[in-house]
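Chemist: From the sequence below, what's the structure:
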Amino acid sequence: MELWIPITIAAAFLQNLRSALQKHLQGKLGTRGASFVRFGYGFPVAILYVMCLHLGLGFSFPALNWAFAFWAVIGGLAQIFATMLLVHLFSLRNFAVGTAYSKTEPVQAAIFGFVLLGEKLTLGAIGAIIVGVIGVMMISMARMPLSWGNMFRALASRTALIGIASGAVFGISAVAYRSASLSLDGPNSIMQAAVTLACVTTFQTAFMLVWMFWKDKREIVEVLRSWRSSSLVGLAGVVGSAGWFTAMTLQQVAYVRALGQIELVFTFMASYFLFHERVTRMEVAGCLLIVCGILGLLFS
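Modeler: Prediction:
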């Protein structure tokens, strides 16, 4: 088994854990505050990770450059706004459906990867990704009668558009992060990914602090008061991001993000056991289609 596969599965699990914690925090902190804790409480861990690789394992620092700075800023800003869209989505639909809407990202990441990086996909991989997206479409209209009209209405709804927009911006951030990490041309992929993560999360923290100070200083106070639960979001987020960054340095973005759809399995478990939300048969069927898409992608 190639190394990027278990790394991606672990990152997907941690991402789901982070999202579940953010859903819990959203009622207390609001969309912006619940989004900020991912970065604000995560960047010290990212810096510590880099130092452990450097001092503990002897990995040397890669040389930073302007191309890295450009892609890191693009990816960092895109991830901030994608996270805010996703957190807002949790207030509109249940946890499982809210997450599922954003899972159109692999197709969008494939398009962005093709346009921006010139990456190629096999016909088998394209077919597997389409199967996964059909699963997402089934989940989106699981609570209404099955028809073409209802499908278009479900996909054109405000909730669906926010979810698809979230997936699109996450796709842009993923491609930008891969570009940033590869532009370092460092000693090894692990150190490149770690330095990218540390730089991006530090920038995101500074950007959102300025934004929150400008918009509403009380949000900063609430974030500090909720440090116990918020720090868990930051820890899960930064460790998961370390996995994503490493996997996307080892493999094309579209493949990593498509395998990352296994997060939906963890999402449905969290929705049922943690939030006690009802899951329909069509939602389960859509989830199974997504898993089939993942397996098809791997075998392709």
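
Chemist: rest of the way, CA atoms for contacts and neighbours
Modeler: Noted.

Chemist: Name the next helix or strand downstream of the longest helix seen in the chain, please.
Modeler: Using DSSP state H, we find that the single longest helix of the chain is helix 4-40. Remark: after helix 4-40, the chain's next helix or strand is helix 43-51, criterion DSSP states H and E.

Chemist: which other helices and strands contact that next one?
Modeler: Packing contacts for helix 43-51, counted by 3 or more C-alpha pairs under 8 Å, 6 or more residues apart in numbering; DSSP states H and E, involve helix 189-215, helix 227-250.

Chemist: Return the set of buried residues in it.
Modeler: Phe43, Pro44, Val45, Ala46, Ile47, Tyr49, Val50, Met51 (16 or more other C-alpha atoms under 10 Å).

Chemist: Go ahead and name everything in contact with that helix.
Modeler: By C-alpha atoms under 8 Å, 6 or more residues apart in numbering, the surrounding residues in contact with helix 43-51 are 191, 194-195, 197-198, 201-202, 205, 234-235, 238-239, 242.

Chemist: ranking these by neighbours, who comes first?
Modeler: Neighbour counts for the contacts of helix 43-51 (other C-alpha atoms under 10 Å) peak at Leu197, which has 31 neighbours.

Chemist: pretty sure it is touching Thr246, no?
Modeler: No - judged on C-alpha atoms under 8 Å, Leu197 makes no contact with Thr246 at a distance of 9.4 Å.

Chemist: measure the closest residue to Glu263 other than its chain neighbours to Gly56 for me?
Modeler: Distance criterion C-alpha to C-alpha, 6 or more residues apart in numbering; nearest residue to Glu263, sequence neighbours excluded, is Ala12 at 4.9 Å. To Gly56, Ala12 is 27 Å away according to C-alpha to C-alpha, to the nearest Å.

Chemist: Which one of these two is surrounded by more residues?
Modeler: Taking other C-alpha under 10 Å, Ala12 and Gly56 do not tie; Ala12 has more neighbours (26 against 10).

Chemist: ok, now which ones touch the more buried one?
Modeler: Shown in contact with Ala12 (C-alpha under 8 Å, 6+ apart): Gly240, Gly260, Gln261, Ile262, Glu263.

Chemist: now the other sequence, so there's something to compare against:
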Amino acid sequence: MFSIASLWIPFTITAALAQVARNAMQQQLTGPLGAWGATNIRFLFGFPFSVLFFAVVLIATGDRLPWPTPAFWPWLLLGALCQIVATGLMLLAMKERSFVVTVAYLKTEALQTAIFGFVFLGDHLTGLKVIAILIATAGVVITALRPGGAKGFADLRPTLLGLVSAATFALSAIGFRGAIITIGGVSFVTAATYTLVFGLLVQTLVLTVYLLARAPGVLKAIFGMWKPSLLAGFMGAFASQFWFLAFALTAAANVRTLALVEVLFAQGVAHYSLKQPLSARELLGIVLIVIGVALLIAV
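Modeler: The predicted structure is shown next:
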């Protein structure tokens, strides 16, 4: 039987697909703009679209303009700032260790989100859901690692950078969900979109001020490349809109675990578009991801 609560599943899958597209666009802009310039695009050019989304939502739902409780702002700042910090730590980890090993560390985010969600928000997860998260996370780690790459786990600094980055990404998800559920008296769509607007506003201000102080030439370059930046910003805001809709309906750990299907999408692109064959190890990882995600949805 259909329920609104189950919409978190298509919302998450839509967000994961949009994120794959956004990442591809940002990747192309990293060369001319640098890592932080390309990162700011998702905030700076995504913010106007979030405002447009919010206007459409208010008209469609007939909701009043929300007036959040004081608890909204600490949760929002936690989500917005942790996402920026997590991105910086991820970039540092990738400089110190191979990309695939760093990805393996980062994908522990789902498990850490489950822990933080229980501690800070009281999000309840059944034993079967915890098992599903563990299985899917193991699948991603197996898929991400390459022969000879496991030795990266012996180096303490990149290990800590990767794990702490995953932890701050997890805290970001918890912060955004915490902000959304403090907003009462309106639909979950309005609460999610309202949080998105202020989240992107905070992130835009923080990174833009940073670039003005440290690399003003990057901001000039960003506006000089406004056409591709505009599309990347739209895809970023579109992906975030659906992440937040999913956060409004279920525990952040459920969302971040189902989001591991992004790995399947990436493998599909590599296999069918780039004609890259799948190894037995990658197939095993994919099978574990599918089992974990299927169990998560079923229980």
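
Chemist: element containing Ile80 of structure 1?
Modeler: With DSSP H and E as the criterion, Ile80 of structure 1 is inside helix 66-90.

Chemist: which helices and strands sit right next to the helix or strand that comes right after that helix?
Modeler: Remark: after helix 66-90 of structure 1, the chain's next helix or strand is helix 95-101, criterion DSSP H and E. Applying 3+ C-alpha pairs under 8 Å, 6+ apart, one finds that helix 95-101 of structure 1 makes contact with helix 66-90, helix 123-140, helix 158-184, helix 263-273.

Chemist: Summarise which helices and strands the longest one is packed against.
Modeler: In terms of contacts (3+ C-alpha pairs under 8 Å, 6+ apart), helix 158-184 of structure 1 is packed against helix 66-90, helix 95-101, helix 105-112, helix 189-215, helix 227-250, helix 253-259.

Chemist: which bit of structure 2 covers the third one?
Modeler: Using TM-score structural alignment, helix 105-112 of structure 1 lines up with residues 109-116 of structure 2.

Chemist: I would like the residues contacting the matching stretch, please.
Modeler: Here stretch 109-116 of structure 2 makes contact (C-alpha under 8 Å, 6+ apart) with 123, 125, 130, 133-134, 137, 166-167, 169-171, 173-174, 252-254, 256-257.

Chemist: give me that answer again for 7 Å
Modeler: For stretch 109-116 of structure 2, contacts defined as C-alpha atoms under 7 Å, 6 or more residues apart in numbering pick out Ile133, Leu134, Ala166, Ala167, Phe169, Ala170, Leu171, Ile174, Ala252, Ala253, Arg256, Thr257.

Chemist: ditto for stretch 260-277 of structure 1
Modeler: By C-alpha under 7 Å, 6+ apart, the residues outside stretch 260-277 of structure 1 that reach it are 8-9, 12-13, 16, 94-96, 100, 103, 278, 287, 290-291.

Chemist: cool, stretch 219-226 of structure 1 as well?
Modeler: Leu29, Gly33, Met212.

Chemist: Would you quantify the distance from Phe43 of structure 1 to Ala236 of structure 1?
Modeler: Applying C-alpha to C-alpha to Phe43 of structure 1 and Ala236 of structure 1 gives a distance of 12 Å.

Chemist: likewise Cys287 of structure 1?
Modeler: Counting by C-alpha to C-alpha, the gap from Cys287 of structure 1 to Ala236 of structure 1 is 24 Å.

Chemist: Point out the most buried one among the helices and strands packed on helix 95-101 of structure 1.
Modeler: Counting by mean count of other C-alpha atoms under 10 Å, helix 158-184 has the highest mean neighbour count of those, with a mean of 25.

Chemist: now that helix against helix 66-90, angle please.
Modeler: Relative orientation of helix 158-184 of structure 1 versus helix 66-90 (axes from the mean of the first three to the mean of the last three C-alpha atoms, to 10 degrees): 160 degrees.

Chemist: Could you look up the SS state of Leu121 of structure 1?
Modeler: Of the three states, Leu121 of structure 1 takes coil under DSSP: H, G, I helix; E, B strand; the rest coil.

Chemist: any idea which element Met144 of structure 1 lies in?
Modeler: For Met144 of structure 1, there is no enclosing helix or strand under DSSP H and E.

Chemist: ok, how many other residues are close to it?
Modeler: Residues near Met144 of structure 1, counting by other C-alpha under 10 Å, number 11.

Chemist: and if you look at Val200 of structure 1?
Modeler: Val200 of structure 1 has 25 neighbouring residues, counting by other C-alpha under 10 Å.

Chemist: so how far is Val175 of structure 1 from it?
Modeler: Val200 of structure 1 is 14 Å from Val175 of structure 1, by C-alpha to C-alpha.

Chemist: Next, the mean deviation of stretch 127-134 of structure 1 compared to structure 2.
Modeler: Taken against structure 2, stretch 127-134 of structure 1 registers an average deviation of 1.2 Å after superposition, with mean C-alpha distance after the TM-score superposition for structure 1.

Chemist: same deal with stretch 230-240 of structure 1?
Modeler: Stretch 230-240 of structure 1 differs from its equivalent in structure 2 by a mean of 1.2 Å after superposition (mean C-alpha distance after the TM-score superposition for structure 1).

Chemist: Not counting residues beside it along the chain, what's closest to Leu33 of structure 2?
Modeler: Per C-alpha to C-alpha, 6+ apart, closest to Leu33 of structure 2 is Val218, 6.1 Å.
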